[in-house]
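Asker: test case, fold it:
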Amino acid sequence: MSKMLKLITIFLTITTISAQVPVKDGWRTVSSPWDAARFREVMTRVLPKAYTNPAIRSGRIAGGELAYLGQFPYYAFLYNVDSYGDTYVCGASIISHNWLLTAGHCLDEIVRTSVYVGMIDRVNGPAIWTLDVTPANFIIHEDYFGIINDIALVRLVRAIPLSPYVTNVALPRRSDSSVVLEGKIGTVCGFGKIDDVKSQPSQFLRFINQDIVANSVCAKLYGSVNVKSTNLCMNGTGGRSTCSGDSGGPLVTEITAGQKTLVGVVSFGAELGCTLGYPLVFTRVTSYLDWIEANTGIVIYS
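Answerer: Modelled structure (predicted):
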């Protein structure tokens, strides 16, 4: 079979599957859960009081690049509806064919969510697979509070059909807890806002590569009470950053050469802006391996 014929066959297969998964009405008017009134006090508490670096503006999500189909096969898009009827965008990581890992604040007061995988255009779609999920299948960390223990699981009652375009990401081993991540390049993707001016998340899936930095860098700005050992920090300079709508999404890096490992879950950043150079804060996955194993049955290797 020629290379061109193979590409056509793959395209037709994806189109046939994903044509059955249309996007929902109203996706043009969604926001981040951090924009909800109930989270304003939390973000006010972690708001940096001063920052001396010059402002750097960017026309795209913190200098992000467009992703292509299959580049992040472990990314899941969450379309959430809360108890007030408001809709929010979040991300999640596929950690097995029946489980997603996301941020606790993404599921707080959410009454239903629609999971979409294999999608790089949130307005027009299509997606390869979708499933509506109710709170009965949410597991938010029992000690979650705002930005503390900001981690949650979504149980999928119908298994995701894994393929080269949709698959799970590797979880860390327990021994990886002792690996120094500072200085490693991390990759994060999502549909977050493309800059500090736009009111809506990005139509297209984007990604950035930035270096992971010591927690002390974040603690200087957000305070040690907000940045704990269960967090992980990433450089936000150069206008390259996560933004509203990226919550819950995956941060991966290579702990073992050649293998992307999930090390962080997008938690929070500076309320002042996404492109101003502030560091980014994630939930550190290695701090919750026992919790993940206990709640999902996924074996975490030593």
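Asker: CA only for contacts and neighbour counts going forward, please
Answerer: OK.
Asker: where do the helices sit along the stretch 151-300 of the chain?
Answerer: Secondary structure of the stretch 151-300 of the chain (DSSP state H, counting those that start in this stretch): helices at 215-222, 289-296.
Asker: please list the residues outside the last one that contact it.
Answerer: Outside helix 289-296, the residues that touch it by Cα atoms under 8 Å, 6 or more residues apart in numbering are 99, 172, 174, 298, 299, 300.
Asker: pick the one among these closest to residue 245.
Answerer: Closest approach to residue 245 among those (Cα to Cα): residue 99, at 20.7 Å.
Asker: residue 239 versus the spatially most central residue of the chain, what's the distance?
Answerer: Centroid-nearest residue in the chain: residue 249, 0.6 Å away (criterion: Cα atoms, centre = their mean). As judged by Cα to Cα, to the nearest Å, residue 249 and residue 239 stand 19 Å apart.
Asker: sorry, back to before: can you select the buried ones from the contacts of helix 289-296 in PyMOL?
Answerer: Here is the PyMOL selection string for the buried members of these, based on 16 or more other Cα atoms under 10 Å:
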select buried, resi 99+172+174
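Asker: let's compare: structure for the following, please.
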Amino acid sequence: MCKMVNFLVILLFVYVIHHGGATTYKCDQTSPCGCSPVSPIVPKIHGGESSIPQSWPWIVSLRHAGFDKEEHFCAGVILEASYIITAAHCVQQEWMSILSDITVCAGSVRLSDACLQTRSVRQIIIHHGHNNRTHENDIAIVELDEPLDFTDRWVSKICLPSVKTGSRYPLAGTSVMTIGWGQTRQDDTASDKLQQVTLKVMDDSTSACSNTLTNRTVQICAYGLNKDSCPGDSGGPLMQFTTAKRWVLVGITSYSSSNCTLPIKPGVYTRVSAYHNFIKAAIQGMYEPPVNRPYTCECQCPYAPQIIDVLPNGDKYVGQTKNGKQHGRGTYYASGGNYTGEWIDGQRTGKGNQTWHNGDKYIGAWIEDLRTGQGIYMWPNGDKYEGQFKNNVKHGVGTYYFVDGDNYKGDWIGENRAGQGIMTSYNGDEYIGAWLDNKKNGKGVFIWSNGDSYTGDWIDNMRTGQGIFTWFNGSKYEGEFKYNWRHGVGTYYFGNGQTYTGDWVIDEMEGQGRMTYHNGDKYIGACRNNLANGKGLFIWSTGDSYTGDWIDDMRTGQGIYIWPDGNRYEGQFKNNIMHGFGTLYSNTGNNYTGDWIDGNFTGQGMVSWYNGDKYIGAWLNHEKSGKGVMIWSNRNHYMGDWKKDMKTGKGTMTWANGDTYIGDWVDDMRMGYGMYTSSDGNKCEGQFTEGKISDDSKCNIKMKP
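Answerer: Next up, the predicted model:
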């Protein structure tokens, strides 16, 4: 499943890149219906485009196995786990009498792909008023042999219009969408991949619409420039994305002109809001076609001019009327809720209270059946909005009180927080500033309950742009932000007086920067992971300085360290210590070049003293130790073993006058067996003690000390 999700995300990303300014419909994922796991991106039925995989989980393919092979013949829409809604003309053919030949394929975008879920048909319920000639009442319910599995997120149901919606729902001019596997070009074959197209509901009083449909009460015209549903789309949905952030089924694809691309020829769709009773009865197993009685509309029909009026659908009105319409004050009792208040010409206009059976309640102003003006809307979960409305949505200035204690007071546009507003959270956090699409967008100030604060730019609820973040402990950052992180160029003021100015990447000091410490120390150079990393210069307040490589805030690599007294080291470092190969230049003129371990001469190296003395050889912890050659400025020289800075072991000492000693040494003295040869060729050989031959009676040479 994770691989599937990742694949869909990649497809979505490629789709968005390709389609630039397309609209993405993000639904309310908590809704029990009308919400897909992948947000649809708009607008091919004809003139449209291929849909994003899994963006329409309620569409199904109706297939018939009575031909040479199983073929798609119509689309359908999932109403409940066991019920599909489709067009009556799709399932009224004679060959449909063999139900075992019909299958319902759910969860697949391509007709050529295997079905994610397949079901057989138990029964088909066709509206008794269906007329093949006029296409009136072109609606049917298909009951499945077993329920679809909604735990599979790629299969789910669409929402139906609320019973409180009027008979003219949706209104002319409403943006709607239809989907299907119909032709993508006239005279073409059906599309293998699910297509989608955005249309507009056409005013049914126009000639283009009135000349196309038969009964405007139960049929809808919808059109688009060179866009429409085509053969193969029948039974599919005409949908509206509502302010509740979900898709509602407003129509069933019924028929179109022979040329489904003519710009002046709309498609015709069965109006779903006119069939609440039929759908409810069919799903509850209570539908009984009337005998010898013509079908009459289930929607709101003209009312008799009386104070108590019972409508054909069971709704009741008690109140004042005028010319057969609600007018004045009155109460309307409907299956979906009740309204008490003022009416003008059959529409809620003025002050009134509306309650819905789901627990929602509205008290306020109405204009032509729409919440418009000042009002209060209350939800059953405890949320409440007080403020201005326009055309049924929050619009203007108002306050929203969330049940958890949060509240927003400010501007609203089209149901969304947009403009200037203040959001106060139950925990004491507060935001004051600009909003767009329910998110912090623009300039704003956020103050946390712990004392932290941010002043600056916001994009989609995140600190992005220029801003100042101040922590309660006195620390402060001024500079660029991205996705709530310090990102770009900025200055951080530590609470202890330390400051950093430079580059930031995802909330960390990374790039080039300058760190100034409270004691006057300074670092200028590369940073990574909030530490000195790379090339950099450190200047201590004492006058010391280091230029070179850094790893995790420590001198590591090649560098130059200079002491204030003039001493200088050039070479390798490790963990802040001279380690590796390098040269120490002393202000006295003494120099060492060679190996270092943990800050000490250790290994092979050479020391040159200011007086001309020189040692080349092995070292251990700053002392001559091992094999080495010492050359004095007076031209004496020693070659041999050393230990703790003294000649110890085997060695040869040669004096400037030509005398030599070859033999054993201990602590800078001839000790052990050796041979001393004078410049004139005389030799003394034997055991030496404390620099002298043990039997000096046999040696008449005056030896050098």
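Asker: mind checking the TM-score on these two?
Answerer: Scored against TM-score structural alignment, normalised by the length of the first structure, the superposed chains reach a TM-score of 0.73; 241 aligned residues with a Cα RMSD of 2.5 Å.
Asker: map the residue nearest to the centre of the first structure onto the second structure.
Answerer: Per TM-score structural alignment, the equivalent position to residue 249 of the first structure in the second structure is residue 236.
Asker: can you give me the neighbour number for residue 297 of the first structure?
Answerer: Neighbour count of residue 297 of the first structure, defined by other Cα atoms under 10 Å: 9.
Asker: so what does it match up with in the second structure?
Answerer: Following TM-score structural alignment, the counterpart assigned to residue 297 of the first structure within the second structure is residue 284.
Asker: equivalent analysis for residue 185 of the first structure, please.
Answerer: With TM-score structural alignment as the criterion, residue 185 of the first structure pairs with residue 175.
Asker: in stretch 570-581 of the second structure, what counts as buried?
Answerer: Quick answer for stretch 570-581 of the second structure (16+ other Cα under 10 Å): 570, 571, 572, 573, 574, 576, 577, 578, 579, 580, 581.
Asker: again, but for stretch 105-121 of the first structure
Answerer: Judged by neighbour count (16+ other Cα under 10 Å), stretch 105-121 of the first structure contains these buried residues: 105-108, 110-121.
Asker: filter these down to the ones in strands?
Answerer: Among those, the members falling in strands (DSSP state E) are 110, 111, 112, 113, 114, 115, 116, 117.
Asker: just to revisit the earlier point, so how far is residue 59 of the second structure from the match of residue 297 of the first structure?
Answerer: 22 Å.
Asker: ok, now residue 416 of the second structure?
Answerer: Residue 416 of the second structure is 30 Å from residue 59 of the second structure, where distance means Cα to Cα.
Asker: ok, now residue 550 of the second structure?
Answerer: 61 Å.
Asker: rewinding a little: so what's the match of residue 249 of the first structure up against?
Answerer: Applying Cα under 8 Å, 6+ apart, one finds that residue 236 of the second structure lies in contact with 59, 74, 75, 76, 77, 86, 87, 178, 179, 180, 252, 253.
Asker: same thing but 10 Å
Answerer: By Cα atoms under 10 Å, 6 or more residues apart in numbering, residue 236 of the second structure lies in contact with 58-61, 74-77, 85-87, 178-182, 229, 249, 251-254, 269.
Asker: ditto for residue 120 of the first structure
Answerer: 66-72, 75, 77, 126-127, 190-191, 203-206.
Asker: buried sites along stretch 263-279 of the second structure?
Answerer: The neighbour-count check on stretch 263-279 of the second structure (16+ other Cα under 10 Å) flags 265-276, 278-279 as buried.
Asker: what's the closest of the helices of the stretch 151-300 of the first structure to residue 46 of the first structure?
Answerer: Judged by Cα to Cα, the one of the helices of the stretch 151-300 of the first structure that comes nearest to residue 46 of the first structure is helix 215-222, at 5.0 Å.
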